[in-house]
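> got a sequence here, can you model it:
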Amino acid sequence: MKRLFMIVIVMTMLASCGVERGIPSTTLEEPSSGQSSAQDNRNVLYYAESNFPLIDVVKSSFNQQDMTRIFLAENKTIEDVANELLEHVKSKPIEVSQNTGEKQVLVYDNYFATLTKDPNNESNTFLEIATYGFVRDNYQPDFFDGLLVLWLLDEVLDVDDWGKKQKKRCTDSGENCYRTYGNIGGGFKGPVGQPSLRGGSSNVRGGGPGTGK
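You can find the predicted model right below:
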């Protein structure tokens, strides 16, 4: 009887230890909201992902790793969104184009942030965050007329005479080049089969041409 009693005591102790091992640790703390916010604000893509709904992603016709992500800023004008980015994104743009009322572009170290009106609801704004490679290989150069000077695009995209070369590619592909999500939508195919324009003499990758207009 005494032996049976000791066995019960030992089994009870082992079961107790097992339960304790299953209790989640309370020493690991989640980052505070302030820490998370600071992380999200470090560049324009993080900020967009944290503050606007992502509605689509369009991949480059040349390199699938290059893409533009489309976010929707509801009930905000182009000016509202541009001011929000300039105020809250820690990384400042290399260049800020004028706002034409229909479009505006902010060029950052690694991304183009393009603002256009939502054609289906003019109270909303599309915010597109595109990699340099997506802009270089897919955008219609005429889109930047009145926004960014050609020499700046040559430097940032690292292609001599980018506008001239890309215009030829667009023409050769039947004008199937990108003009923002509001004009092209998610069915964009791009200048498929056209060679890359990478390989100019410039080495600028942000921070050089100035701080914007």
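> rest of the way, CA atoms for contacts and neighbours
Fine.
> what residue, apart from its backbone neighbours, is nearest M67 spatially?
Take M67 and drop its neighbours on the chain: the residue closest to it by CA to CA, 6 or more residues apart in numbering is K59, 4.2 Å away.
> now do the one you found: how many residues are near it, please.
20 (other CA atoms under 10 Å).
> cool, and A113?
26.
> ok, now W151?
Quick note: W151 (other CA under 10 Å) scores 15 neighbours.
> I70 too?
28.
> S97 too?
18.
> which stretches of this protein form strands?
In the chain, the segments counted as strands under DSSP state E are 54-59, 67-73, 95-96, 103-107, 111-118, 121-131.
> how about CSV for those, with distance to V192 added?
Formatted as CSV, the strands of the chain follow (distance: least, CA to CA, whole Å):
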stretch, distance to V192
strand 54-59, 12
strand 67-73, 15
strand 95-96, 30
strand 103-107, 25
strand 111-118, 22
strand 121-131, 18
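> ok, and the closest non-adjacent residue to Y178?
Y139 (4.4 Å).
> one more, for comparison:
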Amino acid sequence: MCKKKLYYIGFLFLVMLLSACSSRGMDGGAITAQDLPSEPPKADITATIQNSSNYEMDDIIEANFPKVTTVEGDGSNAEVYATTRFNLSELSTLLTDTIKPDEISDVKNDQQILIYPNEFITLRESEADNSVLLIEVASDEFVRRNYSPNFLSTYFALRLLDDVLDVDDWGKRYKGTYSGMGGLGTPSRGNTTFRGGGPGTGK
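Presented below is the predicted three-dimensional model:
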């Protein structure tokens, strides 16, 4: 009887371990080309985006790239998409030529942020596979409540962020810890956590 119990406990432990590995695999930084469904050719995606009649960048991204995860934040969620068809420079140029953003950051640490009305679009290579470009779409509300001021201030002046997020002294009033793409950490406001130590599922 004791032996059976030990086998059962061992089996449960194995299932829990495999589940934990699966959750970590959904972290934006852990996405590889094998995790993505088949994509149309680059020329087709480019033509579709350039000829889009939609003027909302979040809708354009959702229509053209596979979603890999959803990040649950305080008050709202962010969506992370991915592609193997473009590098950062190519996709940044395509998106900004299609709809001009209000602000464009410099590329730092292989990452760039585009600010559109009501949303932040972040482009970054996957840490696990540099052939995969990650695309995070986060609303102003998500950024305001969850993003780390220290992180964002490396891309934009805090005064500019105060204006964009419509909060005086945003960096002092909000103390989020999130730095993009389902990275580990939890927002410091409210009761929200990022499931699995990072993003939730979302494929």
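> so what corresponds to the residue nearest to Y178 of structure 1 in structure 2?
The alignment partner of Y139 of structure 1 in structure 2, by TM-score structural alignment, is Y147.
> what does D166 of structure 2 align to in structure 1?
By TM-score structural alignment, D166 of structure 2 lines up with D158.
> its match and L85 of structure 1, how far apart?
25 Å (CA to CA, to the nearest Å).
> what's the lengthiest helix in structure 2 packed up against?
What stands out as the longest helix in structure 2, according to DSSP state H, is helix 2-25. The contact analysis (3 or more CA pairs under 8 Å, 6 or more residues apart in numbering; DSSP states H and E) places helix 2-25 of structure 2 against no helix or strand.
> which residues touch D169 of structure 2?
By CA atoms under 8 Å, 6 or more residues apart in numbering, the residues touching D169 of structure 2 are L158, R159, D162.
> residue in structure 2 matching E79 of structure 1?
Alignment note: E79 of structure 1 maps to S89 in structure 2; criterion TM-score structural alignment.
> what's the burial count for that match?
For S89 of structure 2, using other CA under 10 Å, the count is 13.
> for it, give its distance to L95 of structure 2.
Distance from S89 of structure 2 to L95 of structure 2, by CA to CA: 10 Å.
> same check, this time on F151 of structure 2
Distance, F151 of structure 2 to L95 of structure 2, using CA to CA: 23 Å.
> so which of the contacts of D169 of structure 2 is the closest to D58 of structure 2?
D162 (22.1 Å; CA to CA).
> for that closest one, give me its contacts.
D168, D169, W170, G171.
> now, of these, which are buried?
W170, G171 (16 or more other CA atoms under 10 Å).
> would you turn the contacts of D162 of structure 2 into JSON lines with distance to M16 of structure 2?
Converted to JSON lines, these look like this (distance: CA to CA, whole Å):
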{"residue": "D168", "distance to M16 of structure 2": "45"}
{"residue": "D169", "distance to M16 of structure 2": "44"}
{"residue": "W170", "distance to M16 of structure 2": "40"}
{"residue": "G171", "distance to M16 of structure 2": "39"}
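> can you pull out the helices in structure 1?
Going by DSSP H, structure 1 shows helices at 2-21, 33-40, 44-51, 78-88, 132-138, 150-157, 162-172, 181-184.
> out of these, which gets nearest to E95 of structure 1?
Comparing those under CA to CA, the one sitting nearest is helix 150-157, at 8.9 Å.
> now do the closest one against strand 103-107, angle only.
Going by axes from the mean of the first three to the mean of the last three CA atoms, to 10 degrees, helix 150-157 of structure 1 is angled at 50 degrees with respect to strand 103-107.
> mean per-residue distance, helix 150-157 of structure 1 to structure 2?
Taken over the aligned residues, the distance from helix 150-157 of structure 1 to structure 2 averages 0.7 Å (mean CA distance after the TM-score superposition for structure 1).
> thinking again about what came up before, give me whichever of the helices of structure 1 is most buried.
Highest mean neighbour count of the helices of structure 1: helix 132-138, a mean of 24 (counted as mean count of other CA atoms under 10 Å).
> that helix vs structure 2, average distance?
Averaged out, helix 132-138 of structure 1 is 0.2 Å away (mean CA distance after the TM-score superposition for structure 1).
> elements contacting that helix?
strand 67-73, strand 111-118, helix 150-157, helix 162-172.
> how about the ones you listed in a markdown table, adding distance to V96 of structure 1?
As requested, those are exported to a markdown table (distance: least, CA to CA, whole Å):
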| stretch | distance to V96 of structure 1 |
| --- | --- |
| strand 67-73 | 18 |
| strand 111-118 | 10 |
| helix 150-157 | 11 |
| helix 162-172 | 19 |
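> nearest to R179 of structure 1, of those?
Set against R179 of structure 1 and scored by CA to CA, those come closest in strand 111-118, at 10.3 Å.
> that closest one vs helix 78-88, what angle?
Using the same axes, to 10 degrees: strand 111-118 of structure 1 against helix 78-88 is 150 degrees.
> so where is strand 111-118 of structure 1 in structure 2?
Using TM-score structural alignment, strand 111-118 of structure 1 pairs with 119-126 in structure 2.
> contacts for that stretch, please.
28-32, 58, 87-88, 92, 110-115, 131-140, 143, 180.
> just the buried residues of it, please?
Buried-residue list, stretch 119-126 of structure 2, by 16+ other CA under 10 Å: E119, F120, I121, T122, L123, R124, E125, S126.
> noted, bye for now.
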